[in-house]
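**Q** the sequence and its predicted three-dimensional model are supplied below.
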Amino acid sequence: MTDDLLSPDEVRAALRAYFADRPGLDETRLIRDGDPAVAGAGFDRERWRVLADEVGLLAMAAPEEADGLGLGLEHLTAAAEEAGASLYPGPFRASVLLAWALRAGGAATSGGDLIGDPVGHAGGVLTGTAVAGVPQAFASHVPGLRMDAEGRVSGEVRHVTHGPAADVLLAVARAPHGPAAVLVPLGGERGSVTRRAAGSVDLTATLGDLHLDAVPALPLSRPGDVATLARIGDVARLLLAAEQVGGAQGCLDHAVGYAKIRSQFGRLIGVNQAIQHRCAGMAVDVVAARALVLAAARAIDAEDERAHLLVLLAKAEASQVFGAAAEALIQVHGGIGFTWEHDAHLFYRRAKATAVLDGQPVRLRDTAVASGCLSLLAG
């Protein structure tokens, strides 16, 4: 199936309709309130299964040999935006990244004492019946795992998304012939897995630290294939940036919606120029950040050598725009925006937490400039 049979706008519409009926904020509020319905996993498993399987979210990212559509990143980032706008707390990013990594360069097959075909072991993730976990800062994560010649991994991976409930881990391991992206089933009988809950300022993130001892794993990239590993890292960073752009859009939507109904001194606050200018500024910033994410997605799909630079700039812009939008959302709501019961602090917490993942904006821009991003102006 080619990308032109399903447009990114159709992906947006489908996900927007899904979240209109099942807002991600509903689940996030349960996390905030300590509801046992989401205890442990950090999300509603049945809702995730519907989104992943029946709505077809993961089929878009999965390779054709897994009965997927193998759509490009322009489609996947559009989906990530909608998840971010709804502050969805489920294993969206880790699952989409894993599905995309399965087709990044073909799974490495090196024989030995390895588990079987990666698509088969990821099948539960692709249908929403298994939970994928990934280190939050995958692109800049220092490998904490070592893989021996027989394909077993040992070591610690910190701040894994949905770590307490993850069935499959996507991480980077140091192998005898170089680093590799690896798929690690966490529920097998061989080896041992120790889990420890990890806290986060972001109430939408349920994290865990995992300690693995001789757990069988399968390389998703050939050990030492730095290019493929870097490409997977770029996709991880870009999906996070897309979620941030969606979060900023969510802040804008909530701010504009409130400005249309909140009256003060006998008039709607939306008629005040201070409110109008703040919302207009948010809208312009969101469009700019979305354009950078789109440019980076197209560059990765086209295997353009400038893709990495565009990803760095996109993540920097998305982090900055989301942070500013979350602050503006609180200001537009006034006193109520500072309360625990209001949703504004949930957006603010995610904005602050994700801004530091895979590099803060100033560091990413500095790296991009040092790597020659100014040449993009001449392209």
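**A** Noted; the coordinates are in hand.

**Q** from now on I want contacts and neighbour counts done on CA atoms only, so please keep to that.
**A** Noted.

**Q** test my guess that Cys251 contacts Phe347.
**A** Yes - with contact defined as C-alpha atoms under 8 Å, Cys251 counts as touching Phe347 (7.2 Å).

**Q** joint contacts of these two?
**A** Shared contacts of Cys251 and Phe347, defined by C-alpha atoms under 8 Å, 6 or more residues apart in numbering, are found at Ala326.

**Q** which positions within stretch 255-264 qualify as buried?
**A** 255-256, 258-259 (16 or more other C-alpha atoms under 10 Å).

**Q** please compare the first structure with the one that follows:
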Amino acid sequence: MTTTTADYTWPSELAELRDVVAAFRERHAGEAAVRTLAETNTPLDSRTWQIMAEQLGLAGLTVPEELGGAGAGYEFLAVAMEELGKSLLPSPLLATTALAIGTLMQAGDASARERLVPALAAGQITGTLGYTGADGHWDPARKPQVRATRNGDGWRLDGTVHHVLDGASADLVLVVADTDEGPSVFAAEGPLPGLVRSPMATLDGTRSQARPDFHDVPAAAVGVLGAAAPTVEAVLTRAAVLLAAEQVGGAQYCLDTAVAYAGTRTQFGRAIGSYQAIKHKCVDMYLEIESARAAVYYAASCLTVNSADAEPAASIAKTLASAAFDRASADSIQIHGGIGFTWEHPAHLYFRRAISTRALFGDPRRHHEVVAASLLDRTTRSDASTSPPESRRVQ
């Protein structure tokens, strides 16, 4: 069964999931609740998280059924992220699914996967991944600031990792640490002596980031020692797609509220939406959002089938979604006029989210480089396949 619109052909299950998440958002993620959580730097309450993870099954959507998940494609999780992006709800869904579950699924460690993923998928625990330095960027060639040393059959962690999503509240903290074999992934579970979590002041108060400091903290290795780089790269590809879906949702909210305001606000005896300048702004926003949405769901489908196009598709989606959210959040403020600049109006919250998410999981420059490298590689392979044999070449 499919539901067809002028632009997309959606499986009916995707449309149903969108409706379910939208209903949850309207009931549990209103502006007042979001503002309270953001302004008090308070984690999402456990009851609301249990509704998201257990009743709606959002945390385990892409997790295989044998590990307690739904075994669905990434398109389903993208739909959920898009709908939730309209509300800016400070939930642990992105960090738990994209970073924690993503790392455990990509690390090639069956024991860690079977032990931790079912609890994450059920919402019994939340998780995250720390992988960046003080500048907030991932560089596989750079030595991690956390060092892991052997301690009998286990490991001990010392050092600091920065800009960790939900790092102050996550039950499971996965971290990239340096070893003699090279950068490796380690898991620190539960409240641990020696683990100091310091919330970081960021532009976007609706998304918690922290700086965990490790002081002789016990941890377990995850996956092959020295293999953190390819694991993190694969995780960031998936995270970029899910974040792009969230950005599309935020941009759509900005467009919807701008259009609604333009239809009711009058100036010189007419609704301001009847003026060409406002119409053009709204149309430009719409075109960018639709382009980004198409790129997001193509990238999500690439992830589902493990396509070779997944990495460049993810970078295209993240680049387009970042640009669409930037424009929509800024233009929405302009269309709302004086009220849009006030603290009481939510427009600035979306503008802050747009600016902060632009750099998260790779800024546009990094994603441009990924796409360029992919195009150059295809060109090189195409040239090689069409070149005549040496004996036939004209000297």
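**A** That came through, no problem. Computed from a predicted model, the values in this text were never measured in an experiment.

**Q** could I get the TM-score for this pair?
**A** TM-score for the superposed chains, counting by TM-score structural alignment, normalised by the length of structure 1: 0.85, backed by 361 aligned residues with a C-alpha RMSD of 2.8 Å.

**Q** what's the closest non-adjacent residue to the equivalent of Gly128 of structure 1 over in structure 2?
**A** In structure 2, Gly128 of structure 1 lines up with Gly123, judged by TM-score structural alignment. Setting aside the residues directly before and after it, Gly123 of structure 2 is nearest to Ala53 in space (C-alpha to C-alpha, 6 or more residues apart in numbering), at 4.9 Å.

**Q** tell me which residues touch the one you found, please.
**A** By C-alpha under 8 Å, 6+ apart, the neighbours of Ala53 of structure 2 are 59-60, 121-123.

**Q** tell me where structure 1 has helices.
**A** Taking DSSP state H, the helices of structure 1 run over residues 8-21, 24-32, 45-49, 57-61, 73-85, 92-101, 118-126, 226-261, 273-301, 307-333, 344-355, 361-370.

**Q** so who does the nearest residue to Ala259 of structure 1 once chain neighbours are set aside touch?
**A** Distances taken as C-alpha to C-alpha, 6+ apart put Gly270 closest to Ala259 of structure 1, at 4.5 Å, once the chain neighbours are dropped. By C-alpha under 8 Å, 6+ apart, the residues touching Gly270 of structure 1 are 256, 259-260, 262, 276.

**Q** and the residues you listed, which is closest to His211 of structure 1?
**A** Val256 (45.3 Å; C-alpha to C-alpha).

**Q** counterpart of that closest one over in structure 2?
**A** Under TM-score structural alignment, Val256 of structure 1 pairs with Val259 in structure 2.

**Q** now the aligned partner of Ala177 of structure 2 in structure 1: closest residue in space, sequence neighbours ignored.
**A** Under the alignment by TM-score structural alignment, Ala177 of structure 2 pairs with Ala173 in structure 1. Nearest residue to Ala173 of structure 1, sequence neighbours excluded (C-alpha to C-alpha, 6+ apart): Leu145, at 4.6 Å.

**Q** now do Asp326 of structure 2
**A** Closest to Asp326 of structure 2 by C-alpha to C-alpha, 6+ apart is Ala354, at 5.5 Å.

**Q** who's in contact with the one you found?
**A** So Ala354 of structure 2 contacts 247, 250, 322, 325-326, 329 (C-alpha under 8 Å, 6+ apart).

**Q** let's go with 10 Å and repeat that
**A** 204, 247, 250-251, 321-330, 348 (C-alpha atoms under 10 Å, 6 or more residues apart in numbering).

**Q** next one: Ala59 of structure 1
**A** Going by C-alpha under 10 Å, 6+ apart, the list of residues near Ala59 of structure 1 reads 52-53, 66-71, 96, 99, 126-127.

**Q** now stretch 60-76 of structure 2: buried residues?
**A** In stretch 60-76 of structure 2, counting by 16+ other C-alpha under 10 Å, buried: 60-64, 67-70, 73-76.

**Q** no no, stretch 279-286 of structure 2
**A** So stretch 279-286 of structure 2, judged by 16+ other C-alpha under 10 Å, has buried residues 281-282, 285-286.

**Q** stretch 157-165 of structure 2 now?
**A** In stretch 157-165 of structure 2, counting by 16+ other C-alpha under 10 Å, buried: 157-165.

**Q** where does that stretch end up in structure 1?
**A** By TM-score structural alignment, stretch 157-165 of structure 2 lines up with residues 153-161 in structure 1.

**Q** next, the mean deviation of the matching stretch compared to structure 2.
**A** Following superposition, stretch 153-161 of structure 1 is found to deviate from structure 2 by 1.8 Å on average (mean C-alpha distance after the TM-score superposition for structure 1).
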